[in-house]
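>>> Structure, please.
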Amino acid sequence: MTILMLLLLAVALGADAISLCVGIGMAGIRRKQIYLLTFTIGIFHVIMPVAGYYIGEVVGGYLDRAAAIIGALILIYLGVRMIKEVFSEEGETQILLTNTWGLIVLAGSVSMDALSVGFTLGVKDVNLMQAAIIFGLVAGLMTYLGLTFGKFIGSKIGNKAQLFGGLILIGIGISFLF
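Below is the predicted model of the structure:
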């Protein structure tokens, strides 16, 4: 597999992260949270294909669907919470879950497709570590861009951005279910 093919695959894997992060950024997110989420999603995009490579397809079939459902429910919850806070006037939304498990589940659900890709890397002539690092760097960059772009939009149009961001998260969550 060429570097170009790995980069294209990495962009495809990062698509979930960037769309999710635009929605999160629109809700209002602090710089420290941007760095933390960027780092976490990037690391998960390194770990997941390596894990997928070694776990194999049998276990992955079960994990993939369960993770998609959990991820979908979290996104729908976050979207509903964002929309609710637009109308409740409680101040800035802290959309990023406030505990470590929430961050891990969020990053894991966005990175689950990288686990599936890891299964297929075993049958291709690919340098696993090189592929995983490329996936992590690209996903981290796309996460950062999505969060900062969403934050920029949110600062310009305020509550409307948060409402729209909530709808984006709900839509992405629903798409994870199908």
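>>> Only C-alpha atoms from now on, for both contacts and neighbour counts.
Noted.
>>> So which residues of this structure form helices?
Under the criterion DSSP state H, the chain contains helices at 3-27, 31-55, 57-88, 100-121, 128-157, 159-177.
>>> For the first one, which outside residues touch it?
Translated: helix 3-27. Outside helix 3-27, the residues that touch it by C-alpha atoms under 8 Å, 6 or more residues apart in numbering are 41, 82, 92-96, 110-111, 113-114, 131, 134-136, 138-139, 142-155, 161-162, 164-166, 168-169, 172.
>>> circling back: in CSV, list the helices of the chain along with mean neighbour count.
Formatted as CSV, these follow (neighbours: other C-alpha atoms under 10 Å):
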stretch, mean neighbour count
helix 3-27, 22
helix 31-55, 21
helix 57-88, 18
helix 100-121, 21
helix 128-157, 22
helix 159-177, 21
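>>> Can you report how many residues lie near Gly56?
Neighbourhood size, Gly56 [other C-alpha atoms under 10 Å]: 16.
>>> where's it relative to Leu121, distance?
Separation of Gly56 from Leu121 (C-alpha to C-alpha, to the nearest Å) stands at 10 Å.
>>> Next: Gly14.
Following C-alpha to C-alpha, the distance that separates Gly14 from Leu121 is 17 Å.
>>> Let's compare: structure for the following, please.
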Amino acid sequence: MTALATAAEMGQLITIVVMGIALGMDAFSLGIGIGLRGVRLLDIARISLIIGLFHVVMPLAGMFMGHYLGSLLGDVATMTGGGLLVLLGGHMIFSSLRGQEVKPIDHRTLWGLSFFAFSVSIDSMSVGVSLGMFSTDLAFTVLMFGLFGGVMSVFGLLLGRRAGHWVGEYGEALGGVILLAFGIRFLI
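This next block holds a predicted model:
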């Protein structure tokens, strides 16, 4: 019976890690989009820390909401996240086409950083609602989500920053297209 319990615990561990990686992939992909606009190393650290924190808080909030909101919140969370990404991506594209006339959403401001972190973490909340129906190790689960969200955003921001030098002035438009595409994917 102990070997069976250990195998079940190992399966749960692997599942949580894979879910953390999957949730972190959004932060990675969207980090590339933001990184294309040009981002300093200090901003990369700050953005990734905030995204990691949101990847802890959002599933934790979802887990505490419980089973009765699960079916409703899953669709609402995905639609809200998609809508936010479409707005952010559209704004970035519009800003790059209009030049200096329109001020882009600044990831260095508290509002801009919170907006970005929320948009990449909203799916963690719906996953948290689902996990709230099962008996999982709460601390381990949210820490893995936060770790992978933060680390994957670092990699995405660094990759976007590097590619931004190749793309030049079209970097913001390309980043906006990436964010817009992910937002549309969430809405469909």
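>>> Phe119 of the first structure pairs with which position in the second structure?
Matched by TM-score structural alignment, Phe119 of the first structure corresponds to Val129 in the second structure.
>>> One more: Ala17 of the first structure?
So Ala17 of the first structure corresponds to Ala27, using TM-score structural alignment.
>>> and what of Phe39 of the first structure?
Match for Phe39 of the first structure (TM-score structural alignment): Leu49.
>>> what do you get for Thr100 of the first structure?
By TM-score structural alignment, Thr100 of the first structure lines up with Leu110.
>>> how about the spatially most central residue of the second structure, what does it touch?
With distances taken as C-alpha atoms, centre = their mean, the residue of the second structure nearest its centroid is Val120 (2.4 Å). Residues counted as contacts of Val120 of the second structure (C-alpha under 8 Å, 6+ apart) are Asp26, Ala27, Leu30, Ile51, Gly81.
>>> Just name the closest of those residues to Gln12 of the second structure, please.
Nearest to Gln12 of the second structure among the contacts of Val120 of the second structure is Asp26, at 22.1 Å by C-alpha to C-alpha.
>>> Could you report the distance from the closest one to Ser153 of the second structure?
8 Å.
>>> now do Ile122 of the second structure
Distance of Ile122 of the second structure to Ser153 of the second structure, computed by C-alpha to C-alpha: 15 Å.
>>> now Phe115 of the second structure
Phe115 of the second structure is 15 Å from Ser153 of the second structure, by C-alpha to C-alpha.
>>> Likewise for Gly24 of the second structure?
7 Å.
>>> just to revisit the earlier point, show me the contacts for the match of Phe119 of the first structure.
Pro59, Ala61, Gly62, Met63, Phe64, Met65, Gly66, His67, Leu69, Gly70, Leu73, Gly74.
>>> Save those as TSV, and put in distance to Thr2 of the second structure too.
Shown next, in TSV, are the contacts of Val129 of the second structure (distance: C-alpha to C-alpha, whole Å):
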residue	distance to Thr2 of the second structure
Pro59	30
Ala61	33
Gly62	32
Met63	28
Phe64	30
Met65	33
Gly66	30
His67	30
Leu69	35
Gly70	33
Leu73	37
Gly74	35
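>>> contacting residues around the closest residue to Val127 of the second structure other than its chain neighbours?
Using C-alpha to C-alpha, 6 or more residues apart in numbering and skipping residues adjacent in sequence, the residue nearest Val127 of the second structure is Pro59, 6.4 Å away. When contacts are counted by C-alpha under 8 Å, 6+ apart, Pro59 of the second structure touches Ser124, Met125, Ser126, Val127, Gly128, Val129, Val142.
>>> Just give me the closest of the residues you listed to Ala45 of the second structure.
The closest of these to Ala45 of the second structure turns out to be Val142 (C-alpha to C-alpha; 19.7 Å).
>>> hang on, isn't that closest one packed against Leu60?
Yes. Using C-alpha atoms under 8 Å, Val142 of the second structure makes contact with Leu60 at a distance of 6.6 Å.
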